[in-house]
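1. how would this look folded up:
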Amino acid sequence: MYIRLSREDGDKQESESIGNQRKILQRYVKENNLCLVKEYVDDGISGTTFDRPSFNELLQDIENKTIDMVITKDLSRLGRDYIKTGFYLEDYFPKNNIRYVAITDGIDTYIDSTNNDITPFKAIMNDMYAKDISKKIRSVLKEKQKQGEYMCSISAYGYKKHPTIKNKLIVDEQVRDIVEKIFDMYSNGHGSVEIVNYLNSNKFLSPTGYRKTGLVQDNTWSKSSISCPRLYASEVA
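-> Below you'll find the predicted structure:
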């Protein structure tokens, strides 16, 4: 049994949840008197790539002749790249005597069925769906950024995430003095090397160390540590 779920599939939709996929697959195995050898689960990994930990494990088991059948809830669980999906369905699985079943799509490579004939079209539609969702996600993120929302997972040094307002940054008072000192030195003509040496000699908190611990500790500053993106100009604060 192979199970996959990613954000593009709508991880809040119960119909595609890991638990629901598992129930459908287990019921199919039981109703068809099949022997379940192993369950493979890739949670949170896009179907547009086939470089997935559990899928790679499945391929290794195929090479080792451990399994002779692969079952998924539907074809999109196998993948959303129609070229690579076609490779596995039309070339890899047959060469390795693997029976493939996509339950809700009615696909079974051991049975002569019209559902098998339209499998390439289903693969193309799955591919198009993934690309469409990806475009929509990028569009939403871009619009939120235009509205001043901070969409990165890690806050820029000198800021921290607002405790109650999503995607909003506020000044991190714990390191405010350090950031202001950097700007003060730069505005007074000090070069980056001089600023870095000053910060290291005074054992000021570095961005890397602060992200890891949230505490003041001795960490090495570098020229890249004091680069000044527009964010530091308080555009989103």
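
2. use CA for all of it now, contacts and neighbours both
-> Noted.

3. If you count contacts, what does the longest helix belonging to the chain end up packed against?
-> Ranked by residue count and defined by DSSP state H, the top helix of the chain is helix 119-146. Contacts defined by 3 or more C-alpha pairs under 8 Å, 6 or more residues apart in numbering; DSSP states H and E place helix 119-146 against helix 75-78, helix 82-87.

4. who wins for proximity to Asn96 among those helices?
-> helix 82-87 (12.5 Å; C-alpha to C-alpha).

5. which other helices and strands contact the closest one?
-> So helix 82-87, by 3+ C-alpha pairs under 8 Å, 6+ apart, packs with helix 119-146.

6. I'd like the distance from the helix it packs on to the chain centre, please.
-> Centroid displacement of helix 119-146 relative to its chain, using C-alpha atoms, centre = their mean, to the nearest Å, is 14 Å.

7. buried set for that helix?
-> 119-120, 122-127, 129-131 (16 or more other C-alpha atoms under 10 Å).

8. Can I get these in TSV including distance to Arg211?
-> Compiled in TSV, those are given as follows (distance: C-alpha to C-alpha, whole Å):
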residue	distance to Arg211
Thr119	48
Pro120	47
Lys122	45
Ala123	42
Ile124	43
Met125	42
Asn126	39
Asp127	38
Tyr129	37
Ala130	33
Lys131	34
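
9. Please identify the residue most distant from the middle of this protein.
-> With distances taken as C-alpha atoms, centre = their mean, the residue sitting farthest from the centre of the chain turns out to be Asn188, at 43.3 Å.

10. Please determine how far that one is located from Thr114.
-> Asn188 is 76 Å from Thr114, where distance means C-alpha to C-alpha, to the nearest Å.

11. Ile62 too?
-> On the measure of C-alpha to C-alpha, Ile62 and Thr114 end up 27 Å apart.

12. Same drill for those two, tell me which one is more crowded.
-> Neighbour comparison, Ile62 and Thr114: the larger count goes to Ile62, with 19 against 10 (by other C-alpha atoms under 10 Å).

13. That one belongs to a helix, doesn't it?
-> Yes: applying DSSP: H, G, I helix; E, B strand; the rest coil, one finds Ile62 inside a helix.

14. dump the residue contacts of it.
-> 68, 96, 98 (C-alpha atoms under 8 Å, 6 or more residues apart in numbering).

15. Could I get the full set of helices for the chain?
-> 18-31, 53-63, 75-78, 82-87, 93-95, 114-117, 119-146, 176-187, 192-201, 207-213.

16. Among those helices, single out whichever gets nearest to Ser153.
-> Nearest of those (C-alpha to C-alpha): helix 207-213, 11.7 Å.

17. Before we compare anything, build this one as well:
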Amino acid sequence: MNVAIYARVSTEWQAEHGYSIGTQIEACRKKAAEMGAFVVKEYIDDGYSGGFLERPALDSLRDAVQDGLYEAVIFHDADRMARKLIHQLILTEELEKAGCRPVFVLERFDNTPEGNMSYQMKGVFAEYERAKIRERTMRGKRAKLRAGKAICDSHIYGYDFDRGNSCYEINPAEAEVVRMIYRWYVEEMVGGCEYIAEKLNNMGIPSPSGNVSWCASSVRNLLHRPHYTGKYFANTQYHKKTGPKSYKRLPRPREEWIEMSCPQIIPAELHQKALSIKSKHRTYKVWQKNSYPALLQGVAVCGACGGSIRITGGGKRNARWYTCVNTPPRNGSKCAARLMDVVVTDALFWSVLEEICTSEETVTAYIGGRAGAECLPAIPEQNKRQKIVKRIEKIQTERTAVMSWFSQSLLSQSEATEKLASLKADESRLQNELAALENSPTSEVERLAPADICAVVRNCPASPEARRRVFLSVVEKVSVLRRDNNYGHKYLIDFDIVFK
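-> Here you go, the predicted model:
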């Protein structure tokens, strides 16, 4: 009989109380020897919570079980498989459907109604125990905080942490630096956080992280800390687990905060003045829409490589440039196309467009001249097919997400079934549309009449906004290629226009 062994431990506390990886593996190997089974592989999740199904070793084990590699999987106990009953039932059902059975070292569950009840009750108590452990831990931390003792060392600059008494003590050298920073910032007003950081670096004072270099953010953090006034609040936030090893920090209600005390370094009034000054000096960058609309934006493509044309620049000089997206190295390729000033390029393009639209005959001649040339890809059927394929890929991603949410008990079975059925119907409809599109003959694309194009361009007002509206109404794609090597704005640009 080929079997696998799975072991898991999530905290040091569990390792100290007999749940270490080595202890579990040794007991599982002894169990395999009693069964006369051959251990093919051992799967270990070290440091992963049993409250989630997404664990690297467990995922590999589930894939191997689906491939029929094992006849049994040995666990030290049911809570090593999972802490939640719903997760235990999901894993047990997966194993049994694949012709594999779970085996536990500490318990034996017969395949009878009584055995199934005992197994499920074990899972309920495992989940209850996990909740009680967390509740007792949090209650102990809150009691310690209310007694005026810090839970851990937050490494606050200006203080040393006394682990024996769980409290902060003033570090004289660092405290003097804190007072000096507040004096510079509030009383002497020598400058902002950047200037103060530069002064500290010139004096050779080590930073809070122990490095020689100070930065502006370190000074801002010192000015914002209430600890230096002798009073601060603890238990202001909590961590919500969002994955096997990921957390999210969320604020607690104001009534749950716990007031703490520590030795005072600066007066509370000085700290309030620093916060007031810092709030007034705080600046935000306000992005303003450029008054000149770029004529070719979103429609132009590079004549050298076929990549999209984007706009770069701006800033105080308000100089903007057309550039190919592949001009910086991207996906291993680099385009040699040069930058083009937006205003100059738009003026050159509009003069070319006006020349083409001199009369209906010139528009017809231009379109006819392009008919034999290599045209830009502007086939609506191809665009529609690409959109359908992307939507199908998105549906497959959503299906995977739904299964992940269901495994984490974020969705009930009925909700997951309903969502999967909806996704399957959408995928079937899109597959039918894609098949019909591929089997349909290519139809001739209906284009604007040359007379209409000519009339719209010739009657366009001279404002950039009006030209942009006309451009979008008559032009489908335009290829732009700069051919000169001049400096300044003496451009030689080739425009290849595809009309709608």
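
18. mind giving me CSV with the helices and strands packed on helix 119-146 of structure 1 and columns for distance to Arg27 of structure 1?
-> Formatted as CSV, those follow (distance: least, C-alpha to C-alpha, whole Å):
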stretch, distance to Arg27 of structure 1
helix 75-78, 17
helix 82-87, 25
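
19. Make JSON lines out of the ones you listed and add distance to Thr164 of structure 1 and mean neighbour count.
-> Listed next are these as JSON lines, based on distance: least, C-alpha to C-alpha, whole Å; neighbours: other C-alpha atoms under 10 Å:
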{"stretch": "helix 75-78", "distance to Thr164 of structure 1": "36", "mean neighbour count": "24"}
{"stretch": "helix 82-87", "distance to Thr164 of structure 1": "42", "mean neighbour count": "17"}
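
20. Of all those, which one is nearest Gly47 of structure 1?
-> That would be helix 75-78 among these, by C-alpha to C-alpha, at 7.0 Å.

21. and Glu26 of structure 2, how many residues sit next to it?
-> Neighbour number of Glu26 of structure 2 under other C-alpha under 10 Å is 12.

22. now Leu270 of structure 2
-> With other C-alpha under 10 Å as criterion, Leu270 of structure 2 counts 17.

23. Tell me which residues touch it, please.
-> Per C-alpha under 8 Å, 6+ apart, neighbours of Leu270 of structure 2: 182, 186.

24. helix or strand for it, which one?
-> For Leu270 of structure 2, the host element (DSSP states H and E) is helix 268-281.

25. okay, that helix sits on what stretch of structure 1?
-> On structure 1, no counterpart of helix 268-281 of structure 2 exists by TM-score structural alignment.

26. and the angle from that helix to helix 172-182?
-> 50 degrees (axes from the mean of the first three to the mean of the last three C-alpha atoms, to 10 degrees).

27. residue range for the helix or strand that comes right after helix 268-281 of structure 2 in structure 1?
-> As assigned by DSSP H and E, the chain's next helix or strand after helix 268-281 of structure 2 is strand 300-302. The aligned range for strand 300-302 of structure 2 in structure 1 is empty, by TM-score structural alignment.

28. Tyr157 of structure 1 against Pro207, yeah?
-> Yes: between Tyr157 of structure 1 and Pro207 a contact is recorded at 5.8 Å, counting by C-alpha atoms under 8 Å.

29. the more surrounded of the two?
-> Tyr157 (21 against 18).

30. Of the contacts of Ile62 of structure 1, grab the buried ones for PyMOL.
-> Of the contacts of Ile62 of structure 1, the buried ones go into a single PyMOL selection, burial set by 16+ other C-alpha under 10 Å:
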select buried, resi 98
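
31. Serialize the contacts of Ile62 of structure 1 to TSV and add fields for distance to Ser46 of structure 1.
-> Formatted as TSV, those follow (distance: C-alpha to C-alpha, whole Å):
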residue	distance to Ser46 of structure 1
Asp68	25
Asn96	25
Ile98	23
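
32. Of the contacts of Ile62 of structure 1, just say which sits nearest to Leu89 of structure 1.
-> Ile98 (9.3 Å).

33. which residue in structure 2 lines up with that closest one?
-> Aligned partner of Ile98 of structure 1 by TM-score structural alignment: Cys100.

34. how about stretch 433-450 of structure 2, which residues of structure 1 does it hit?
-> Counting by TM-score structural alignment, stretch 433-450 of structure 2 has no counterpart in structure 1.

35. Can you check the distance spanned by that stretch, start to finish?
-> 33 Å.

36. The nearest residue to Gly106 of structure 1 once chain neighbours are set aside: what's it in contact with?
-> By the measure of C-alpha to C-alpha, 6 or more residues apart in numbering, the closest residue to Gly106 of structure 1 outside its immediate chain neighbours is Asn115, 6.0 Å from it. Contacts for Asn115 of structure 1 were tallied using C-alpha under 8 Å, 6+ apart; they are 105-107.

37. counterpart of Gln88 of structure 2 in structure 1?
-> In structure 1, Gln88 of structure 2 lands on Thr85 (TM-score structural alignment).

38. Save the helices of structure 1 as a markdown table, and put in distance to Arg4 of structure 1 too.
-> Output for the helices of structure 1, formatted as a markdown table (distance: least, C-alpha to C-alpha, whole Å):
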| stretch | distance to Arg4 of structure 1 |
| --- | --- |
| helix 18-31 | 7 |
| helix 53-63 | 9 |
| helix 75-78 | 5 |
| helix 82-87 | 14 |
| helix 93-95 | 19 |
| helix 114-117 | 21 |
| helix 119-146 | 14 |
| helix 176-187 | 44 |
| helix 192-201 | 47 |
| helix 207-213 | 31 |
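
39. Tell me which of the ones you listed lies nearest to Ser227 of structure 1.
-> The nearest among the helices of structure 1, by C-alpha to C-alpha, is helix 192-201 at 8.6 Å.

40. got the contact list for the closest one?
-> 182, 185-186, 219-223, 226.

41. Buried residues of that helix, list them for me.
-> By neighbour count with 16+ other C-alpha under 10 Å, helix 192-201 of structure 1 contains the buried residues 192, 195-196, 199-200.

42. just stretch 87-94 of structure 1 next, same as before
-> So, applying 16+ other C-alpha under 10 Å, buried residues of stretch 87-94 of structure 1: 88-89, 93.

43. One more: stretch 202-220 of structure 1?
-> Buried residues in stretch 202-220 of structure 1 (16+ other C-alpha under 10 Å): 204-207, 209-210, 219-220.
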